[in-house]
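> mind looking at a prediction? Sequence and model below.
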Amino acid sequence: MQVGMLKGSIRLALKELKRWMAPEKAKTEITTFPSSAEIVSEPLGVVLIISAWNYPFLLSLDPVVGAIAAGNALILKPSEIAPASSSLLAKLVGEYMDSSSIRVVEGAVAETSALLEQKWDKIFYTGNGRVARIVMAAAAKHLTPVVLELGGKSPVVVDSGINLQVATRRIIMGKWGCNNGQACISPDYIVTTKDYAPKLVDSLRCELENFFGKKPMESKDLSRIVNSNHFARLSNMLDDDKVAGKIVHGGERDKSNLRIAPTILLDVPRDSLIMSEEIFGPLLPILTVDKIEDSFDIINSGTKPLAAYVFTNNKKLREQFVTMVSAGGVVVNDTTLHLAVSSLPFGGVQESGMGSYHGKFSFDAFSHKKAVLYRSFAGDAALRYPPYTQGKLRLMKALMSGSIIGIIRALLGFPKA
């Protein structure tokens, strides 16, 4: 999947780069007549890309495509949490790409800190909010612009009156099919009504068994947890006293093999550990409400997520969700697929990130949009030069305000209305 999506990004850039690079015509105002204007894209310079571990090739090289397409040189810092992937990236980039334009720097905290001390023309970081604050603080010292691709607690609202089997399968693929929940856009929690929750839980159980068998801990289609630290973090969520007795499916753990089964929890308290931070793992809590519209208050009471999902056949509810829920991206009747649409910007809002990329948005993320105004020596009006008479001032004010009637009155010498 990673390689396929990356190839798609490269093919799109090769196909569209000439169009992306072309100056964009811009309208001019009467105040600059006669003139023409355009917006010219130019490289920012030398950029730093710090990538994540969960999709180490896609999340490393996808922004690299945009940076190179825009004409920049760059340093790529892969995540040390996926050391084998980091080593392979360093080897392949060094072997196949121009070392005068792109270098890979491996290492952990010390190397990343050393890189952040340098002055860059842009920093692109994919990861979590804690490290993002460090990146942003370092960038502020040099007034370096940043793109932060983070995460958050992406909600799924499930309405009644839907094709429950299809909805369930799509939720499962978005949650457990994406690195066993270790993805920034995977569903983090579900909100549904008290009446509909039992049907939803039964459907989730049934489809999980269809996909991963009766012994999911032995399934080859489920990813392991990336390391012991993340395993311990997820275990702490399950061991929280506030969620005791809330597991309605799964819960099995194998520390030695870093495996956790797909786990569903029902009616977890909103002040529990599992609801206080991004889960980034195979645990899926379900919250229940009296009316489905009450889900908006739950979602909006937290920080803005990277993604938000709703399953409904109700046109009004769909429109309310799109209007009232602020998120990096919204998908109706599916999960995670907006990631694959290159014509859509991918990025967060507030604590789920800033800036966006994918397709032309990647090119724009690593470009400076330079404003260019062209004028000839003709049409040099005495109006702009002193001495400034009352007539000149009236005409200039009318020109600046764009009032056609005011311009005519000033030209005809009429007093101010």
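That came through fine.
> please make it C-alpha for all contacts and neighbour counts, starting now.
Will do.
> tell me how far the nearest residue to Met217 once chain neighbours are set aside lies from Val349.
Spatially, and ignoring its direct neighbours in sequence, Met217 is nearest to Ala261 (5.7 Å; CA to CA, 6 or more residues apart in numbering). Distance of Ala261 to Val349, given as CA to CA, to the nearest Å: 31 Å.
> who has more neighbours, those two?
A direct count of neighbours by other CA atoms under 10 Å for Ala261 and Val349 places Ala261 higher, at 25 against 22.
> quick one, helices of the stretch 101-250 of the chain?
For the stretch 101-250 of the chain, the helices defined by DSSP state H, counting those that start in this stretch cover 109-116, 129-140, 164-175, 197-212, 228-239.
> so which strand or helix has Gly406?
Applying DSSP states H and E as the criterion places Gly406 in helix 404-412.
> just checking the distance from that helix to the centre of its chain.
49 Å (CA atoms, centre = their mean, to the nearest Å).
> and it, what's buried?
Gly406, Ile407, Arg409, Ala410 (16 or more other CA atoms under 10 Å).
> for the nearest residue to Leu58 once chain neighbours are set aside, give me its contacts.
In space, and not counting its chain neighbours, Leu58 is closest to Gln2: 5.1 Å by CA to CA, 6+ apart. Counting by CA atoms under 8 Å, 6 or more residues apart in numbering, Gln2 makes contact with Tyr55, Phe57, Leu58.
> between those, which is nearest Leu373?
Closest approach to Leu373 among these (CA to CA): Leu58, at 38.9 Å.
> put this next to the first one:
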Amino acid sequence: MSGKGEKSSGRKSNLEPEPQVNPYADILTCLRDAFNSGRTRPAEFRVSQLCGLSRFLKENRKLLLDALTQDLNKPASEADISEIVLCEGEVKLALNNLHTWMKDEQVEKNLATQMDSAFIRKEPYGVALIIAPWNYPLNLVLVPLVGAIAAGNCVVLKPSEISKGMEKVIAEVLPQYLDKNCFTTVVGGPQEATILLKNKFDYIFFTGSPRVGQIVMSAASKHLTPLTLELGGKNPCYVDDNCDLQNVANRVAWFRFLNAGQTCVAPDYVLCSRETQEKLLPALQRAVTQFYGQDPQNSPDLARIINDKHFHRLQGLLGNGRAAIGGQSDEQERYIAPTVLVDVKETDPVMQEEIFGPILPIFNVQSIDEAIAFIRKREKPLALYAFSNDSKVVNKVLDQTSSGSFGGNDGFMFMTMTSMPFGGVGHSGMGTYHGKFTFDTFSHRRGCLLSSPHLEMFKKIRYPPYSPRHRKLMVWLLEHKLGFPCSIL
């Protein structure tokens, strides 16, 4: 659930040319000294910091809800299920499994190494940078942080300056629960982010738009820094003619209008036949009325647009096609009504850029094959959805397309599953996280082979001068695997 870019969505704005002064050099030196001292490596330290995160969430629940209300007018129920509860679940999972995750992983050996000890060690990268967006300003800071802590890293957090309420909590309250020598927060906008990225980090985790992702990747490349990019894109939603349309409408409407549509995995447009569109529209209207009442503007369950800039961008998109449902807006409240657009053109901005608001265009196709072709000629999306009573239709869309995640007959409930990796592919991102996958993301998998300093008589066949007999024996030893652990070390 990532925030989007400046033009097409709501993430980090343009990163401006940096001044020569580097105010973060001393901070990073202190973090690197703390990491090099080995402070973050023991399991006991990691557990203590994860427990600190748990206390932060429990003791500041009202403060967090108030910040989410201030930034997005986010309903308490949405704030709970999409922000606080998911973060609590990630912390609990890490605490319950940390020792298992940290264990060396034994690997298969060949006969030539049968007396050696071979394993994979999960070691922390060092000092990691986490840059988060504004649309889920708690979730998208803390979930990566949980994995970074569990993996034993020091961390610099950069929350979004757009979600000012949550930025303040992350900067002023969260540090009270963590080791200040190992974790710090940097606040500010594009200028501060640009200066920050000038520094060398050991890992960068960025959630934002593809456009800014390219800037982050370019900055990382100067230091050959590994990174994860959680980006976005336009998520297609195919609706088959053979559907329970009210069920489809209920699910699509909720996932589209949750958080006022400011969700990177929300269905961004519907592909269906014109006949299905005419049946789907009244079902969508019933869903909107059931969820938000006759006047959604007065509903306590509908969030608002993050700021004036994004409100005006969305207001401009309302002029694409025709508003079959909604279309109203109120600048003073930054309110955009749950809106469904029809008669849109493929070249319209609403079909070209990520919407990141409560607007759902419907684009007509005549067959599933046409829908698949439409999807495949565009960048690979972060998520893709297909609705049909026929499982063969859903599986055909799954088999013949590519996306970061896929939902058949539902929306982005996969986001709630720590057992599932989440991340983009191609233009929508690289790398995955959630649950153990976040621990893995922030861990370097170090291949290790420990051999005895003795037993040289068994090693001699490797050395020159080479003979046909020794070569044949070495080939045999290398080709045959040992199916059980054996080590004299």
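That came in fine, so what should we check first? Worth saying up front: this structure is predicted, and the values here are computed from it rather than measured.
> how about CSV for the buried residues of helix 404-412 of structure 1, with distance to Val248 of structure 1 added?
As requested, those are exported to CSV (distance: CA to CA, whole Å):
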residue, distance to Val248 of structure 1
Gly406, 72
Ile407, 74
Arg409, 77
Ala410, 78
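> sort out which one of those lies nearest Tyr385 of structure 1 for me.
Closest approach between the buried residues of helix 404-412 of structure 1 and Tyr385 of structure 1, by CA to CA: Ala410, at 16.7 Å.
> how much space is there between the closest residue to that closest one other than its chain neighbours and Ser401 of structure 1?
Excluding its sequence neighbours, the residue lying closest to Ala410 of structure 1 (CA to CA, 6+ apart) is Leu395, at 5.1 Å. Distance check for Leu395 of structure 1 against Ser401 of structure 1: by CA to CA, it reads 10 Å.
> show me which of these two is the more surrounded one.
More neighbours surround Leu395 than the other of Leu395 of structure 1 and Ser401, with 22 against 12 (other CA under 10 Å).
> re the thing from before, wait, doesn't the residue nearest to Met217 of structure 1 sit right on Ser219?
No - contact between Ala261 of structure 1 and Ser219 fails when scored by CA atoms under 8 Å: they sit 9.5 Å apart.
> most tightly packed of the helices of the stretch 101-250 of structure 1?
Of all the helices of the stretch 101-250 of structure 1, helix 164-175 carries the top mean neighbour count, a mean of 20, counting by mean count of other CA atoms under 10 Å.
> residues in structure 2 matched by that helix, start to end?
On structure 2, the counterpart of helix 164-175 of structure 1 by TM-score structural alignment is residues 245-256.
> please state the offset of the matching stretch from the chain centre?
23 Å.
> now Ile10 of structure 1, what's its secondary structure?
helix (DSSP: H, G, I helix; E, B strand; the rest coil).
> which one in structure 2 is aligned with it?
Using TM-score structural alignment, Ile10 of structure 1 pairs with Val91 in structure 2.
> what's around Ile292 of structure 1, how many residues?
Applying other CA under 10 Å, we find 18 residues neighbouring Ile292 of structure 1.
> surely it and Thr192 touch.
Yes - counting by CA under 8 Å, Ile292 of structure 1 touches Thr192, with 6.2 Å between them.
> now do the shared contacts for those two.
Common neighbours of Ile292 of structure 1 and Thr192, counting by CA under 8 Å, 6+ apart, are Val157, Val158, Asp159.
> just those residues: which are in strands?
Among the shared contacts of Ile292 and Thr192 of structure 1, the ones falling in strands (DSSP state E) are Val157, Val158.
> let's have the shared contacts of Ile292 and Thr192 of structure 1 in TSV, adding neighbour count and distance to Val93 of structure 1.
Shown next, in TSV, are these (neighbours: other CA atoms under 10 Å; distance: CA to CA, whole Å):
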residue	neighbour count	distance to Val93 of structure 1
Val157	24	42
Val158	25	44
Asp159	21	47
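> distance to Val131 of structure 1 added to the shared contacts of Ile292 and Thr192 of structure 1, as a markdown table?
Listed next are these as a markdown table, based on distance: CA to CA, whole Å:
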| residue | distance to Val131 of structure 1 |
| --- | --- |
| Val157 | 30 |
| Val158 | 33 |
| Asp159 | 36 |
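> quick check, nearest of the shared contacts of Ile292 and Thr192 of structure 1 to Val322 of structure 1?
For the shared contacts of Ile292 and Thr192 of structure 1, the nearest to Val322 of structure 1 is Val157 (11.9 Å; CA to CA).
> show me where the stretch 51-200 of structure 2 has its helices.
Under DSSP H, counting those that start in this stretch, the stretch 51-200 of structure 2 gives helices at 61-72, 76-79, 85-102, 139-150, 164-172, 190-198.
> name the residues that touch the longest one?
The reference is to helix 85-102 of structure 2. 43, 47, 50-51, 53-54, 57, 121-122, 139, 142-143, 146-147, 150-151, 416, 418, 434-436, 439.
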